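Student: here is my input, please return the structure:
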Amino acid sequence: MSTSNLPGGALLRHSAIWIAAIVVIIVMPYVFTSSSSISMMSQMGVFIVFALSYNMLLGEAGMLSFGHAVYFGLGGFLTLHAIRAVNDGAWSFPLELMPLVGGLGGLFFGVVFGTVSTRRAGVTFAMITLGIGAMVEASANMFTNFFGGESGISGNRVTDVTLLPFSYGPQVEVYYLIGAWTVVSALLMFLLTKTPLGRMANAVRDNPERAQFVGYNTTMARFIQFALSGLFAGIAGGLFAILFEIMTAPNVGLIQSGSVLLMTFIGGLGAFFGPIIGAVLVTYMHIALSGFSEGWILYFGLMFVLMVMYVPNGIAGVIVSHGPPLRAGLMHRFAVPYALAFVPALLTLAGLVAMIEMGYHLSLSYDPSRPIELFGMEITATSVVSWVVAVAAFGVGVMALRWAATRISLRWGEVNQAMDAQRAKQ
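Tutor: Predicted coordinates:
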């Protein structure tokens, strides 16, 4: 794999981005020094690799999979078994390279299951992956010697066999190990998009009939992409096993597969950095919201629905769409309409959160009349006034947001006309 097909300026720009990413990874533990922050950043690294591996299927090759956690989970289980074998003295293998065990496991199962699933495309492919995911998750309770049953399997990542003089007991050492693997894996997946295989996967995604007509074997292209995606998902699973030192049946299950779909879609499929944004955001929200609200899964569901309805290209798509106006020097024209949309958006969000939290409090609290603290205020869920204010805030916010969206749409039309005029002058 090479970057020889990149222009000199693009190559320099991409190199600067990767160097900046490495610097950020190195510096972050000095900025966020708490153990919880370092643990969160380690999880972000794991799920960045996982989301990028899923993007190889959905974003690059157009294959919607509902069972991608199979390769993540099986890679993690194999990694933990390998660590246990090293601790038992059965073989010798450095911890720094243990994610390769998970990667090779993911590649193996990607080849096995990909042979069957990639013979079909579209909805049929998605249903096959759903069936494979359900089958493997059910098998976790049957093959207890490998999966450990309901309690899973655990291991101790602190071994005497390492390449570097680290024990990997402290969280920060594990963070840097995960950071290194994240950069290497992400770089390899990026370079893969520049190869003939990556271009072929894009062709199969965009127009499989035409790709087959000009001589490409679309089934083989999907199969290779699927297997390589399993490789990187297995690496992510290996990193997860090293980080948490335990793997359980849900790690190969449908919820984990849905989680990576959520990350990839919210981040955006249109740009390579989209799944990275999605992995970071969803991981942060998962940890933050689970400690804030018992309805955190509902928030994720609502966010996913809204993204599908109104931002189908994800966060990355929004960022990329502003590139042309920025280069044309027209971004300042969005200042007023975006500012007008900001306050209604906050009002809508506040009303929605208040209704959800009051609803959960009424359903789950032993004493529903006990006030809850929200937005720095005490709110009584049993009070009619609280519900009226929350519903009014939500309703007014939605109406104002629709008005602001109309202004933004009109401004986009004006900016597009201005860009067309600039191009006509050139």
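
Student: CA atoms for contacts and neighbours, from now on please.
Tutor: Will do.

Student: tell me the contacts of residue 198?
Tutor: Residues counted as contacts of residue 198 (CA atoms under 8 Å, 6 or more residues apart in numbering) are 60, 192.

Student: let's see this one next, to set against the first:
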Amino acid sequence: MASRNAMLRRVGLVLGLVILAVMPWLLGSYQLRLFTEAVIFSLFAVSYNMLLGYAGLLSFGHAMFFGWGAFSFAVALNHIPGIPLVGALALAVASATVMGLVVGVLLLRVKGTPFALLTLAFNALVFAIGIKWQSVTGGDDGLGVVAPPLHLGLGQINVSSGANLYYFTLLIVGAAIAFAWYFTRTAMGQSVLLIRENEERMRFLGYNTHVSRLILFVLSGALAGLAGAFYAILNAFVSLDAVSIDMTTKVLLMTFIGGTGQFLGPVAGAFFFTYVQNFLSDLTDNWPLIMGALFIAMVLWVPGGLAGLAAKLSRGRSDDDQDGTLAGME
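Tutor: Model prediction:
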């Protein structure tokens, strides 16, 4: 049974990669852009789940890293002449990493409600900086983003839109999600889970729980900053919406709807939220009300989210198969 499940997972992985590779031929331009947006939000949701699902830290200000990465990328392109695309992306990730380190050192001294409220306060501070520092951020007007071509030695590729943007996003964002998954499987990632369950025992065993949690916090901020930079490329524009409380609410909904119990739960939640929001916004201007009601229903009746529901259905099917096998043996 175990070997069969492993084989099914490999087949599913290969099939999924093939489908992702041919997606530009299956979707129109608008649908491909929507799919690319869902991929970007998947990384944002995964980064948030590293805080909530693995460290047990509820943040109301995760958009500060997303928006900081987006604005850092836009500022680099607008104020540093000749900077290459990869250089601007690296600068955005580096600035989000430094911000995560500074904020983490200050905030991780507390947990629970004080931590959640302080993240909200820091998010408001970053939002205020975006408004007041108009000469750099553009204030309420935001910043336009013209992504330079990607130089590959013998030639260059325009990654501003279409299939090129999709493949570039899929490659970099997919690698970042894969790295996040690998990190959660390392000793450091597992130690954060154990710290969440019993911090005093981990301290007794010699772990520096503050440093472990800080490393996870910084990595989460860096991944969110990378997602923000790609969000800027996708929209060719960065506004204060990227660092608003509404953006934090979005990622919180994605994570809860997808489920925090499994790594890919937030990815499913990001795709679900992106497509359902797009569908509902075409029907009515009151789509946030419907999304809020859906979120409440998920919390009350499907607390494990989409990933938990899929796992429950899979276990039920396995139990049925086992019962059928036992009945046949009798």
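
Student: overlay them and tell me the TM-score.
Tutor: Overlay of the two chains. TM-score (TM-score structural alignment, normalised by the length of structure 2): 0.91; 324 aligned residues with a CA RMSD of 2.4 Å.

Student: could you say which helix or strand holds residue 228 of structure 2?
Tutor: Applying DSSP states H and E as the criterion places residue 228 of structure 2 in helix 209-235.

Student: so that helix aligns onto which residues of structure 1?
Tutor: Aligned by TM-score structural alignment, helix 209-235 of structure 2 falls on residues 218-244 of structure 1.

Student: ok, back up a step: check the mean deviation of the next helix-or-strand element following the helix holding residue 228 of structure 2 from structure 1.
Tutor: Counting by DSSP H and E, the element after helix 209-235 of structure 2 in chain order, helix or strand, is strand 237-238. Using mean CA distance after the TM-score superposition for structure 1, strand 237-238 of structure 2 ends up 0.9 Å from its aligned counterpart in structure 1, as a mean over the superposed pairs.

Student: which residues in the stretch 251-400 of structure 1 form helices?
Tutor: Applying DSSP state H, counting those that start in this stretch to the stretch 251-400 of structure 1 gives helices spanning 254-267, 274-292, 296-310, 314-321, 323-327, 335-364, 384-425.

Student: need those helices in TSV with mean neighbour count and distance to residue 172 of structure 1, can you?
Tutor: Shown next, in TSV, are the helices of the stretch 251-400 of structure 1 (neighbours: other CA atoms under 10 Å; distance: least, CA to CA, whole Å):
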stretch	mean neighbour count	distance to residue 172 of structure 1
helix 254-267	23	25
helix 274-292	20	18
helix 296-310	14	28
helix 314-321	18	30
helix 323-327	13	36
helix 335-364	17	35
helix 384-425	15	43
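
Student: figure out which of those is closest to residue 30 of structure 1.
Tutor: For these, distance to residue 30 of structure 1 was read as CA to CA. The smallest value, 18.6 Å, belongs to helix 274-292.

Student: three-state assignment of residue 64 of structure 1?
Tutor: When classified by DSSP: H, G, I helix; E, B strand; the rest coil, residue 64 of structure 1 comes out as coil.

Student: sec struct for residue 161 of structure 1, please.
Tutor: coil.

Student: show me what contacts it?
Tutor: 86, 92-95 are the contacts of residue 161 of structure 1 under CA under 8 Å, 6+ apart.

Student: burial check on whichever residue in structure 2 pairs up with residue 273 of structure 1, number of neighbours?
Tutor: Superposed on structure 2 with TM-score structural alignment, residue 273 of structure 1 falls opposite residue 264. Per other CA atoms under 10 Å, the neighbour tally for residue 264 of structure 2 reads 21.

Student: thinking residue 264 of structure 2 is in contact with residue 307, fair?
Tutor: Yes: Residue 264 of structure 2 is in contact with residue 307 according to CA atoms under 8 Å; the separation is 7.4 Å.

Student: with adjacent residues omitted, what lies nearest to residue 99 of structure 1?
Tutor: Leaving aside its chain neighbours, residue 99 of structure 1 sits nearest to residue 238 (4.5 Å; criterion: CA to CA, 6 or more residues apart in numbering).

Student: what's around the one you found, how many residues?
Tutor: Residue 238 of structure 1: 33 neighbours (other CA under 10 Å).

Student: just the one 4 residues further on next, same as before
Tutor: The tally of other residues near residue 242 of structure 1 (other CA under 10 Å) stands at 28.

Student: please report how far it lies from residue 119 of structure 1.
Tutor: Shown here: residue 242 of structure 1 relative to residue 119 of structure 1, a distance of 34 Å by CA to CA, to the nearest Å.

Student: check residue 31 of structure 1 too.
Tutor: Separation of residue 31 of structure 1 from residue 119 of structure 1 (CA to CA) stands at 49 Å.

Student: and the alignment partner in structure 2 of residue 297 of structure 1, how far is that from residue 145 of structure 2?
Tutor: With TM-score structural alignment as the criterion, residue 297 of structure 1 lines up with residue 288 in structure 2. To residue 145 of structure 2, residue 288 of structure 2 is 28 Å away according to CA to CA.

Student: check residue 107 of structure 2 too.
Tutor: Counting by CA to CA, the gap from residue 107 of structure 2 to residue 145 of structure 2 is 32 Å.

Student: what about those two, which has more around it?
Tutor: In terms of neighbours (other CA under 10 Å), residue 145 is the more surrounded of residue 107 of structure 2 and residue 145; the figures are 22 against 17.

Student: ok now do the match of residue 297 of structure 1, which residues does it touch?
Tutor: Residue 288 of structure 2 touches nothing, counting by CA under 8 Å, 6+ apart.
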